[in-house]
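Engineer: Sequence first, then the predicted structure:
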Amino acid sequence: MEPGIEEGTLLDDRYRVGRKIGEGGMGAVFEGENTILHRPVAIKALRPQLALDDEALARFQREAEVTSSLNHPHIVAVLDMNFRAPPYIVMELLEGESLRARLLREGTVAQARCLVIATQLLSALAESHARGILHRDVKPANVFLATNAAVGFSTKLLDFGIAKLTELKAGNKRITHPSHIVGSGAYMSPEQIMAQPLGPATDIFSVGVLLYEALSGAKPFVGDDVTVTMARIVAAEPPPAIEGVLPPLMKIILRALAREPKQRFESAQEMSKALEPLLPRFSAMNLHSPLVMEDRTVPI
């Protein structure tokens, strides 16, 4: 256990730390309890050595502040934050698993569920973009399938740690100028890889990669290493259609994967509206049946 944040610790006379339920490069996530309100929470703790790193601490703080500014049913809720040693973020406790865990176990996700995941994810991104925030790291590990007694499952977008506030430029067009490449190689857009100005289309590209992988079990652009993969994203031809996927759905995914941002959907709302007419085609399927989850986890 990291010193200072371990099971049994009482943080700020309010949050009792429970068992560790997730871990990553930046830190760990614990079950917890608000001892005043007697409510379960998730506590995300930054590794002590990273708390001394200005860039890592700034990313951790950015994640908390950006996420807490977004009030949306498909974005994980931040309830509290602390940046004194030891730094931590208090979030809603989610039951379920990440889309990445789901794909590692099952390989693919059915078209009907992919449609629901996509429309909920795009709804979250539409809210984020409307507030001038680009996520820049949409990938299966950051998409959580939370169990929901009423509707079976609810998609939650996580980890705004490398989110970027956009800037207004000519024509009221929102863009950002990254000073260096950030993101997860296989899910980055060509313009993100080339450190060009970014807009909402960069997140839409990542959604396209995510959906292609969820439906086929393979990423649309792959190489022997992340450098080759990114080179193929920038230069390769569009990936082939996925056998068995509805042609209208495949057309939407391939448009999201267009190399040029202007060839993609103009907004998350536009992509979501393109997907919505396909939902009735699966009306005979039980979209709201519970997903089979192996454990409770909140990814880093």
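Structural biologist: Happy to help now that I have it.

Engineer: going forward, measure contacts and count neighbours with C-alpha atoms only.
Structural biologist: Noted.

Engineer: all strands of the stretch 201-300 of the chain, in order?
Structural biologist: Counting by DSSP state E, counting those that start in this stretch, no segments of the stretch 201-300 of the chain form strands.

Engineer: want to compare, so here's the second one:
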Amino acid sequence: MITAGTRLGRYEIRSKIGEGGMGEVYLAQDTKLDRKVALKILPAEFREDSERVARFLREAQAASGLNHPNICTIHEINDESDLTFIAMEYIDGKMLAEKIKGDRFDLAQTLDIALQITDALAEAHARGIVHRDIKPSNIMVNGRGQIKILDFGLAKKTVAESEAETQQFLSQAGTILGTASYMSPEQARGQALDARTDVWSFGVVLYEMVTGERPFVGETTSDLLAAILKNEPEDVCKFNNEIPAELGRIVLKMLRKARDERFKNAKDLYADLKELQKHLEVAAARGVTMWPGAAHGFSVGVQAVVEARNSIAVLPFTNMSADAQNEYFCDGLAEELLNALAKIKDLKVAARTSAFS
């Protein structure tokens, strides 16, 4: 353990604030920029292990390429002295794991947190990066309710390298990377991974947030992995009759065994969560009750809200002129109208494909 007052270059250690498989984390003061930072330091006994060093450096490289308000910022990496460490943004807050144990999230908080996490993952997925270790202890919540995703130590570039290369680079014999409770079926089997494994892992986190329980349990790691591979999770609405059925549908879709049946990436998941949030906000503004306690209560409530909203569809335009070259104006005019109408608050605009079908 490094004592308070120790200087590591421009950083002065204040206190130890955490520890994980990838190293110890210390609060430090950046004496040049006069700011608090978190230093993740690779333990001395691991510095001779080339694989651990590679994984450690990999975290900094993966995260430093992402610029998003819900992803922890990497300031610097040092691997040239006796100590190998990453200097990163210091986040004054709590792990989501702590909040799940101690707090009861209301629906608005749950959706706000879920949307922040999903937006951050969407940014990573858009850049070809899969986190592969999403879990409550890798997610922090600061005092303003802002989310920060940590620890890209298992992240990989989906395009840059094959899964076989990644497993050879990252895995020890008999070791499965990631935390077992949040592993996707394909991760548990050691198969190739893509963005849908993060969707699954976050599905487990979201399930835990809304129910207080994990969807898959086992007395041993083997039992747990067997449950992930074979058992179906209970409907979240059975744990809490205030949970909208639509949220239950989203969570269960995230936890489909066959990844082709899940959301294909975090962007698609974000769209469904955002639509749910909008429906709830409209319902609250109009004083619509969501029928808690009924398995399909939210579906009925949302239907009532949707029917009550002003809505419009733009139908295809027909070229009535004798000049066939004007045909392209038809689609262009409809598209312009759709885009303009979509900007009007509280107006539901039918999707172009729906209106044209």
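Structural biologist: Yep, that arrived. Source: prediction; values computed, not measured.

Engineer: what's the matching residue for Lys40 of structure 2 over in structure 1?
Structural biologist: Matched across to structure 1, Lys40 of structure 2 falls on Lys44, judged by TM-score structural alignment.

Engineer: for its match, helix, strand, or coil?
Structural biologist: Per DSSP: H, G, I helix; E, B strand; the rest coil, the local secondary structure of Lys44 of structure 1 is strand.

Engineer: Thr187 of structure 1 matches what in structure 2?
Structural biologist: Actually, residue 187 of structure 1 is Tyr. It isn't Thr. Alignment note (TM-score structural alignment): Tyr187 of structure 1 maps to Tyr182 of structure 2.

Engineer: before we move on, the earlier item: how close does the residue lying closest to the match of Lys40 of structure 2 once chain neighbours are set aside get to Ile193 of structure 1?
Structural biologist: Take Lys44 of structure 1 and drop its neighbours on the chain: the residue closest to it by C-alpha to C-alpha, 6 or more residues apart in numbering is Val29, 4.3 Å away. According to C-alpha to C-alpha, to the nearest Å, Val29 of structure 1 and Ile193 of structure 1 sit 30 Å apart.

Engineer: More neighbours: which of those two?
Structural biologist: Between Val29 of structure 1 and Ile193, Val29 has the larger neighbour count (other C-alpha atoms under 10 Å), namely 27 against 21.

Engineer: Give the aligned equivalent of Asp268 of structure 2 in structure 1.
Structural biologist: Using TM-score structural alignment, the equivalent of Asp268 of structure 2 in structure 1 is Glu270.

Engineer: I should have written Ala245 of structure 2 there, sorry.
Structural biologist: Counting by TM-score structural alignment, Ala245 of structure 2 lines up with Pro247 in structure 1.

Engineer: State the distance from its match to Leu215 of structure 1.
Structural biologist: Separation of Pro247 of structure 1 from Leu215 of structure 1 (C-alpha to C-alpha): 13 Å.

Engineer: Which of these two has more residues huddled nearby?
Structural biologist: Neighbour count, other C-alpha under 10 Å: between Pro247 of structure 1 and Leu215, Leu215 has more, with 22 against 12.

Engineer: which residues touch the more buried one?
Structural biologist: Thr108, Val109, Ala110, Gln111, Cys114, Ile242, Val245 (C-alpha atoms under 8 Å, 6 or more residues apart in numbering).

Engineer: now do 7 Å
Structural biologist: By C-alpha atoms under 7 Å, 6 or more residues apart in numbering, the contact set of Leu215 of structure 1 is Thr108, Val109, Ala110, Gln111.

Engineer: buried subset of those residues?
Structural biologist: Buried members of the contacts of Leu215 of structure 1, counted by 16 or more other C-alpha atoms under 10 Å: Thr108, Val109, Gln111.

Engineer: Where does the first one fall, secondary structure wise?
Structural biologist: Per DSSP states H and E, Thr108 of structure 1 falls between elements, in no helix or strand.

Engineer: isn't it right next to Ser216, touching?
Structural biologist: Yes. If you go by C-alpha atoms under 7 Å, Thr108 of structure 1 and Ser216 touch, sitting 6.2 Å apart.

Engineer: How about the residue nearest the centre of structure 1, nearest residue that isn't a chain neighbour?
Structural biologist: The centre of structure 1 sits closest to Asn142, judged by C-alpha atoms, centre = their mean, with a distance of 3.2 Å. Once flanking residues are discounted, Asn142 of structure 1 sits nearest to Leu158: 4.9 Å by C-alpha to C-alpha, 6+ apart.

Engineer: Return the residue of structure 2 aligned against that neighbour.
Structural biologist: Under the alignment (TM-score structural alignment), Leu158 of structure 1 maps onto Leu150.
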